[in-house]
Each structure stands twice: as structure tokens, then as C-alpha cells.
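Enquirer: need a structure here:
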Amino acid sequence: MPRTIALTHSLDNSGLPSETPATPITTVPLDITRYHHPLFQRSEPGRYQGCTTYYFAAFTGNEPEPQTPLSAHKDKVLAWEQIGELSRQYGAARILWSKARLRRQAAPVLKKAVPLWAAWTVAQAELERVYKAFWETEDGRWRAQLLRLTDAESAAEAAAGAWEEIAQQLAQLAADQVAAAGYDDELRVTEVAQEVGLDASNWHIDHVDAYTDRFWGQPTPLLERLAQQVDTQRKRLVEVARLAGDPEAAHHPA
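Expert: Below is the predicted model:
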């Protein structure tokens, strides 16, 4: 099935002034088909003024990244307008290619992510359940309940860490797609998930910088959120223990 894409602006605007000769010059249009992208089929005016619709055969994402051939830039016979047309064509091809590549690369990663997100949600729910159990725990059994809490914290931390590893992979794939196509033609990972029958709307996937551009020791997003949750719970337990006049117990959660 042919793929189409419409561009409303030039992808190769040099900013050079345009001059109209005083006397019109008739030239024979040069054939640039030898520089067309291999999957290019045709182009035609779009629905809106200044918009061109490009038709391509379907991309798989395995093709090399579409780039205007260097030989076209070096061809001294081609006019600036023809180079611009080729640049717009290859820009349209690059958008379609980037989306095809994301679909091909992200689909298997998304399927691996499903049980990891499920494990995290179960671990977090268990952490919350164990914490709330203190409301029903007798004073003499607080230490046992504290052990259960620390076990739940460790399990949640392990689940969050496993999730962050695959979330970083998906964030990098998404960033690669945007780098090739631009934010105006972004394909979100959640959309790819929906296309393969998965609901990723609640998944915590941050921008790739949140996983890569961190200070030493700074946690990744989900681990940071978990750390804040654990800190809040422990401070509350310390407060309650102190109010109950049990300084020894007050030191256990901290």
C-alpha cells in the first residue's frame, strides 16, 4: 500500500533572496528522476496552497535513512529549485521511514514491557497495602510489620528498576524517531503500542534525557517517585512512634 505525506513548508530553506529576471528566460526542465528516492512514486499539489503530497511505496524501517544524494548537491547542472524539490521529497521520505523504523523496533520491546509494568503495579500496590496495615497493627507487632514494610520496599525497588531499563529503551527509540522527523511529525510510543493491541496509556516513560542526563547517584524517574513515596511513609511512622512515646521504635523506619 503506497504511503503518502504532505509538506506545508520547505525542509531546505536556505534563506537566499529570490530575484525575478527582467526578461523571462525559457529553459528546458532537467530530468531529476535519477535522484529520486528508490521508493518514491509521484508527487502532486496538496489540498492547501504551497502544500505538496508525496507518494511512496511502503517503508519497512530497514532501509538506510533517506538523505538527499550528495551527487545531486554536486550536480552543477541542477538549479537551486530542483535541489530544494529533492530535499523536500527526501524529507517526506525520512518522516515515513522514521515511523516505520519505530514501529519495527518498538513492537517487540513493548511486548517485553507488559509483564514488567504489571510487576511494578503489583509491587507498588503491595507496598501501599503493607503500609496501610499499620492502622490495624497492634503495638506489640509493629516490629514484625516494619519487616514486612522493608521487604515490600525492596520488592518495589527491584520492580521499578527493571521497568526503568526497558522504559529507557523505549524512550531512546522515541527520541530517535523525533530526531529524524521532528516534533511536528512525532509518532508516540503509546500509539505504536495501540497499533499492536497494547494499552500503554498509564506506563511511566519519560524523555530519554531523564534516563541518560543524570548527576551521579540521581535516580531515574520511577525510582525517584518510589523513593519519595517511601520517604513520606517512613516519616509518618517515625512521627507516630514518637507521639506514642516509643523512641526505640521511632528509629526503625528511618
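
Enquirer: Could you use CA atoms for every contact and neighbour count after this?
Expert: OK.

Enquirer: Now the spatially most central residue of the chain: which helix or strand?
Expert: For the chain, the residue nearest the mean C-alpha position is A174 (3.0 Å; CA atoms, centre = their mean). Secondary structure from DSSP states H and E places A174 in helix 142-181.

Enquirer: What is the distance between the following helix or strand past that helix and the centre of its chain?
Expert: Per DSSP H and E, the first helix or strand lying C-terminal to helix 142-181 is helix 189-195. On the basis of CA atoms, centre = their mean, to the nearest Å, helix 189-195 sits 11 Å off its chain's mean C-alpha point.

Enquirer: could you say what helices and strands helix 189-195 packs with?
Expert: helix 80-132 (3 or more CA pairs under 8 Å, 6 or more residues apart in numbering; DSSP states H and E).

Enquirer: for comparison, sequence B:
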Amino acid sequence: MSRTIALTNALDESGLTPNPDRSAPAGPDTPAPAPVADISRYHHPHFLRAEPGPHHTTTFSFTAFTGREPEPRTPIAMYEDRALDRRQLEAIRTQYEVAQILWSKARLRLRAEPVLRTAAPLWAAWETAHTQLTEVFGAFWETPDGMWRAQLLRLGDAETVALDAARVWDAVAGKLAVLAEEQAAVAGYEHELPLTEVASEAGIDASAWFIAPVNEYGDGVWSTTTPLVHRARTEIAVQRGRLLDVAVLAGDREPV
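Expert: Next up, the predicted model:
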């Protein structure tokens, strides 16, 4: 199976960017153009062809990457090859740029899929814990005055479960954030492959998952609050604030 990608870089029939000078009519004293050097020896092993596409683009075709290959690197030898002109050097560089994009996406799929499968039940656990937290807090609207302390105990338990689930989720989400950042760093953010797309290809619905940018997960030394834990703590603080307001309004001597 081959993969293609289009970049804005029109080619002529030789697979190179057109040279405006070649469009001028040749006169009797015009020297014959120098023979075009063969660049095929610099092709990436997965490269198949480059073809003109619509809207001044070029479609590059490669055999499928697995993600296990070494990262495609522009051959150093081409810079020492005096037979190559500037357009040919640019054509090779562009080819390897496309190869890097396709390779980075293949590597993300390879590395992220097992992590996504691990993450799926952990997100479900967080959703269950969060729903329980919301329901226990909402039950205060129907709890008689004499039963509030018991309901507060239930709320404390629900808070603990929710925070634990958030910590576990953030641990796996941080790994996914690192993988996504590595892919974008190689391909460029304009060619970023969303984790939701990788998950969908694996039959996993990750559309509701909360995965923050990689820098929000910290290094475990300078940052102690990870993104979902922070969100959960904020929600818990709001709930406790409401309960404290009720205690004050009711004139309770011991605040919640």
C-alpha cells in the first residue's frame, strides 16, 4: 500500500521545479543545456514518484512506512555532488521532507495505539467517578438537614475516587501528549496527526478525552498538579464553596 501527500511545489516533466530561463526560445548562439544529473541514487528507499498535482502542488508517492524505519534524513552526500544544481537539491530536500511527514505519522500510529488501548478504560473510569461526584453533590438538594453529615462523608469518598481517577488518567494522557508532540516536531504542526484520528483508526472513540498540551504535564518535580487533577480540584473547590455558603447562611457554628 502506498501513501501520498501533496505539497505546493510545481514540477516540470523531469520532476523538478520549472526553471523560467528554459521557457525562452533558443537562438542559434544559445549553448545547449547541460545534461540533467540523475538524482535517483538519492531517492529515499520508499520513494515511488513525484507528479504534478492541482493548484500548483506536487503529489509525492511512497510505499507505506511502518514507523520502525530510521527517521528519513536528507543524504549528506548530495551537498558534495557538484553535478546537482540548486533545483535538484531542492527536489531531494522536498522529497525527504515529505518522507519525514509520512514516517512521523506511521511512528505515531505504531507507538500510540497500545497506549490508546490502555487509556480507554481509564477514561471510562474517570467519567464514572466524575458522574458519581456530580450526583453525590447534587443529592444535597434533596438531603434533610439531619442527614447532611452522612452526605458529606459520601461526598468526601466521591472526591477521593475522582481525584485518584484523574491522577491515573493524567499519567497515561501525559504519555500520549509526548507522542503527539514528537510527531508534530518532526512533521511540523501544519502536518500534525490528531490522536483522535489515530484512535478512530484503531476503533476507539477518543473524541471526549481530555489530553492537554505536553508542557502542562510538567516533569514531576516542578509541577505537582496535572491537567485533569487541576480540573477536578477546581470543581471540588466550587462544590465546597457552595456548601460553605449554605453553612454560613444557616448559621452553623462549624463550617463545612
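
Enquirer: neighbouring contacts of the helix or strand where E248 of structure 1 lies?
Expert: Per DSSP H and E: E248 of structure 1 is located in helix 247-250. Helix 247-250 of structure 1 is contacted from outside by R143, L237, V238, E239, V240, A241, R242, using CA atoms under 8 Å, 6 or more residues apart in numbering.

Enquirer: One more: stretch 22-40 of structure 1?
Expert: Contacts of stretch 22-40 of structure 1 (CA under 8 Å, 6+ apart): 54-59, 66, 68-69, 72, 78, 82, 86, 89-90, 93.

Enquirer: Out of those residues, give me the one that has the most neighbours.
Expert: Q89 (29 neighbours; other CA atoms under 10 Å).

Enquirer: Translate that one into the numbering of structure 2.
Expert: Using TM-score structural alignment, the equivalent of Q89 of structure 1 in structure 2 is Q95.

Enquirer: so how far is Q183 of structure 2 from its match?
Expert: 18 Å (CA to CA, to the nearest Å).

Enquirer: and S87 of structure 1, how far is that from L30 of structure 1?
Expert: Counting by CA to CA - S87 of structure 1 and L30 of structure 1 are separated by 16 Å.

Enquirer: I meant to write E136 of structure 1 there.
Expert: 84 Å.

Enquirer: Please identify which of those two sits among more neighbours.
Expert: Taking other CA under 10 Å, E136 of structure 1 and L30 do not tie; L30 has more neighbours (10 against 7).

Enquirer: and the more buried one, which of the three is it?
Expert: Classification of L30 of structure 1 using DSSP: H, G, I helix; E, B strand; the rest coil returns coil.

Enquirer: how about it, what's its partner in structure 2?
Expert: Counting by TM-score structural alignment, L30 of structure 1 lines up with A37 in structure 2.

Enquirer: Next, count neighbours for the aligned residue in structure 2 for V77 of structure 1.
Expert: In structure 2, the residue matched to V77 of structure 1 (TM-score structural alignment) is A83. Neighbour count of A83 of structure 2, defined by other CA under 10 Å: 14.

Enquirer: Now do the same contact list for A83 of structure 2.
Expert: Contacts of A83 of structure 2 (CA under 8 Å, 6+ apart): A37.

Enquirer: Now do it against H44 of structure 2, distance only.
Expert: 19 Å.
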